[in-house]
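# This is a predicted model, with the sequence first.
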Amino acid sequence: MLFFYDGFVWVAWFKKVIIKGSIHNYWTTKPSSSYSWLANKLLNLKNEIFPLIKLRLENGVSAKFWFDNWTPFGSLSTFLSNSSSKSGIHEKAYVASQCRNGIWLLPPARTEEQVQLQTYFTTVTLTQAQYCYEWELEGKPTQTYSIRDVYTYLRGEINYVIWSSYEIRRHNFLVWLVIQNRGPTKEKILGWSFQVSLSVLIFGPWLLHGVGSPPLEIGTIQSLR
């Protein structure tokens, strides 16, 4: 909401009081004991949400050169290892200040990262339009916010297991152990010089006694392994 909804009262208050009047200062403002718990919570989230909020550069007048997420390299302060003092570009410089009549005023590249950055600058052209922010998930920009997509991104990948209320819980639990590679039974039996397949270890009681039903098909288990 800080980047996309200026009309809210608390957003206006946060910009004026906490980040001193500019949303671009959010990336460099540090938590303080004089701020509320919520304000400090929002400031502490900057590293998590930085990759998700992309700045469309346009005229570059108010875009912070070192700290806004306007290049494919993320924060240039981090990408260039905080080399602002060595590059000759001021720490508080704006992107537009480094361009004159379509020519980028950059010092000679001394590192591989600086070469990559200057190569990228050859593809950047400033316009007369105002900047705007976009959501970007896995390299795909969007103008709309999706709780599901952001939650999936923050959560990361998880291993899904088919749980069914119609199956025997013990079987389901054993299948989960095998998928997570947390069942050392097979390794122990192999240590006794017995060649035992995975299907026998999982479906042994069911195959011998015919009680209940197997928690998953053998082919499904092998594919998960």
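On my side now, so go ahead. Remember, it's a predicted structure, so these values are computed and weren't measured experimentally. Numbering: from 1, shown residues only.
# Could you use CA atoms for every contact and neighbour count after this?
Fine.
# the longest strand in the protein is where?
Among the segments of the chain that qualify as a strand by DSSP state E, the longest is strand 132-137.
# Name the next helix or strand following that strand along the chain.
Per DSSP states H and E, the first helix or strand lying C-terminal to strand 132-137 is strand 140-142.
# Quick one: distance of whichever helix or strand comes after that following strand to the chain centre.
Going down the chain from strand 140-142, the next helix or strand is helix 147-155, by DSSP H and E. Distance of helix 147-155 from the chain centroid (C-alpha atoms, centre = their mean, to the nearest Å) equals 9 Å.
# Residues contacting helix 147-155, please?
Residues from elsewhere that reach helix 147-155 (C-alpha atoms under 8 Å, 6 or more residues apart in numbering): L137.
# how big is the angle separating it from strand 132-137?
Put simply, helix 147-155 runs at 70 degrees to strand 132-137, going by axes from the mean of the first three to the mean of the last three C-alpha atoms, to 10 degrees.
# other SSEs contacting the next helix or strand after helix 147-155?
Following helix 147-155 in sequence order, the next helix or strand is helix 169-179 (DSSP H and E). Counting contacts by 3 or more C-alpha pairs under 8 Å, 6 or more residues apart in numbering; DSSP states H and E, helix 169-179 is packed against helix 198-209, helix 218-224.
# one more structure, for comparison:
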Amino acid sequence: MLFTKTGSLWVSWVRINLIGTRNFWELNPSSSGSWIWRKLCKLKSLARPFLVCEVGSGQTASFWHDNWTGLGALIDLTGTIGPQVVGLPLNSVVRDAIRGSAWWISTSRSRNPIISLIKGLLPEVGNMMVCLEDDVYLWKPDHHPPSPHFSSPKTWLALNPAGPPVSWHKSVWFKNRIPKHAFICWVVAWNRLHTRDRLRRWGLSISPSCVLCNGFDESREHLFFECVFSQEVWVFFTSRLNLNPPASFMDCLQWVNSATRDLNLSLIIKLLFQASVYLIWKERNSRIHSTTTRPPAIIIRDINQIMRARLDPLARNQRNATPGSSLLSTWFRFFP
């Protein structure tokens, strides 16, 4: 079953008190029940493709509405005229379609395309008439066989398929990152920051100049790191690490993940890159929305403090590190 014992009791109560003799798939979610029940009913169209009925006695499964053939709801294949053409009411269960030991429609000689379609879709009756087992509803969110257990992760992936991987994801979503820094870096990677060049393309009448240097038009590429302000911040750290990163943001984003084979230094570089992006963007916004302006030296000082605060607990967890080889020791070797 898709539900625990407690869940089964709740489902039974819902069937008796909220569904009654009506078909669940035809319920009007705004007509009755609590707020949460109405919200659940509105998700019917999303859930329907994942729900498969394994027929036992055929006394519960809806002939027209449930996916008991593995091909979806028959009413979707025939259209609303299907029940009238076939001669089986819309509220019929699977067992209602059996006469003796065969489907009632098997004796029809009609050449109606809908009847021919239904004939071709119906499975063998088998021992359904003598079966005492209930019809069972299973969950099938992917290509694997239907399961009696609901899986939130699999359902989420089915509703939100993963897009193609990007080559720079390890430069953003790495272990021990600072979440807010990684998020802003991810937004910059997709070029979704509200930089002035984008705002002007949207029709806003604003100055195109960079608020950090006032010398060039503001864009992602200018802010990170062509601007003399942001360049002073970023070069301060890379020069002390004896590194020469690429000029463009996207090239630099790729570079930080392979700048060195030293694991400690690799993490430090990625943390520095994201901290620089985050605090430069923060300073840019502060200058627009307030009268406060800070020089690059203050941004560098703040990044230094952030790095020490982040590396300290990580260094404490490096229990097998030899003296002088921890993350914090590596940091102080370059930034005493």
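Arrived safely, thanks for sending. Since we're looking at a predicted model, the values are computed, not measured.
# Show me what counts as buried in the longest strand of the first structure.
Under the neighbour-count criterion of 16 or more other C-alpha atoms under 10 Å, strand 132-137 of the first structure has 133-136 buried.
# go on, stretch 184-199 of the second structure?
Residues of stretch 184-199 of the second structure classed as buried by neighbour count (16+ other C-alpha under 10 Å): 184-186, 188-189, 193, 195-198.
# burial of the residue mapped onto E26 of the second structure from the first structure, as a residue count?
Aligned by TM-score structural alignment, E26 of the second structure pairs with T28 of the first structure. Neighbour count for T28 of the first structure, taken as other C-alpha atoms under 10 Å: 12.
# hang on, isn't T28 of the first structure packed against F67?
Yes. Between T28 of the first structure and F67 a contact is recorded at 7.4 Å, counting by C-alpha atoms under 8 Å.
# what's near enough to touch the residue mapped onto V85 of the second structure from the first structure?
Correspondence of V85 of the second structure to the first structure, assessed by TM-score structural alignment: K86. Shown in contact with K86 of the first structure (C-alpha under 8 Å, 6+ apart): no residues.
# By residue count, tell me the biggest helix in the second structure.
Counting by DSSP state H, the longest helix found in the second structure is helix 263-289.
# which residue numbers in the first structure go with that helix?
So helix 263-289 of the second structure sits over no part of the first structure, by TM-score structural alignment.
# re the thing from before, mind listing residues that contact the longest strand of the first structure?
With C-alpha under 8 Å, 6+ apart as the criterion, strand 132-137 of the first structure contacts 3-4, 51-57, 141-145, 149-150, 153.
# Restricted to buried residues, select those residues in PyMOL.
Applied in PyMOL, the following selects the buried portion of the contacts of strand 132-137 of the first structure according to 16+ other C-alpha under 10 Å:
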select buried, resi 51+52+53+54+55+56+57+150
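# so how far is G21 of the first structure from F14 of the first structure?
8 Å (C-alpha to C-alpha, to the nearest Å).
# Please compare the two by neighbour count and tell me which comes out ahead.
Using other C-alpha under 10 Å as the criterion, F14 of the first structure and G21 rank with F14 on top: 17 against 14.
# if I pick that one, what's in contact with it?
Shown in contact with F14 of the first structure (C-alpha under 8 Å, 6+ apart): A39.
# ok, now how distant is it from R56 of the first structure?
F14 of the first structure is 22 Å from R56 of the first structure, where distance means C-alpha to C-alpha.
# repeat for K15 of the first structure
Distance from K15 of the first structure to R56 of the first structure, by C-alpha to C-alpha: 20 Å.
# next one: L207 of the first structure
According to C-alpha to C-alpha, L207 of the first structure and R56 of the first structure sit 61 Å apart.
# Over to N159 of the first structure?
N159 of the first structure is 35 Å from R56 of the first structure, where distance means C-alpha to C-alpha.
# mind checking the SS state of the match of V85 of the second structure?
Applying DSSP: H, G, I helix; E, B strand; the rest coil to K86 of the first structure yields a three-state assignment of helix.
# Following superposition onto the second structure, what is the mean distance for the longest strand of the first structure?
Following superposition, strand 132-137 of the first structure is found to deviate from the second structure by 1.2 Å on average (mean C-alpha distance after the TM-score superposition for the first structure).
# against the second structure, where does that strand fall?
The aligned range for strand 132-137 of the first structure is 136-141, by TM-score structural alignment.
# how long is stretch 31-47 of the first structure from one end to the other?
Termini of stretch 31-47 of the first structure sit 13 Å apart (C-alpha to C-alpha).
# Just the residues contacting it, thanks.
Residues contacting stretch 31-47 of the first structure (C-alpha under 8 Å, 6+ apart): 14, 18, 26-27, 29-30.
# Among the residues you listed, name the buried ones.
Buried among these (16+ other C-alpha under 10 Å): 14, 18, 26-27.
# I'd like to know which of these is nearest to P107 of the first structure.
W27 (24.9 Å; C-alpha to C-alpha).
# Which position in the second structure pairs with A63 of the first structure?
In the second structure, the residue matched to A63 of the first structure (TM-score structural alignment) is A61.
# what number of residues lie near its match?
A61 of the second structure is flanked by 23 other residues according to other C-alpha under 10 Å.
# neighbours of the residue nearest to it when sequence neighbours are not counted, just the number please.
Distance criterion C-alpha to C-alpha, 6 or more residues apart in numbering; nearest residue to A61 of the second structure, sequence neighbours excluded, is V93 at 5.4 Å. Close neighbours of V93 of the second structure, defined as other C-alpha under 10 Å, add up to 19.
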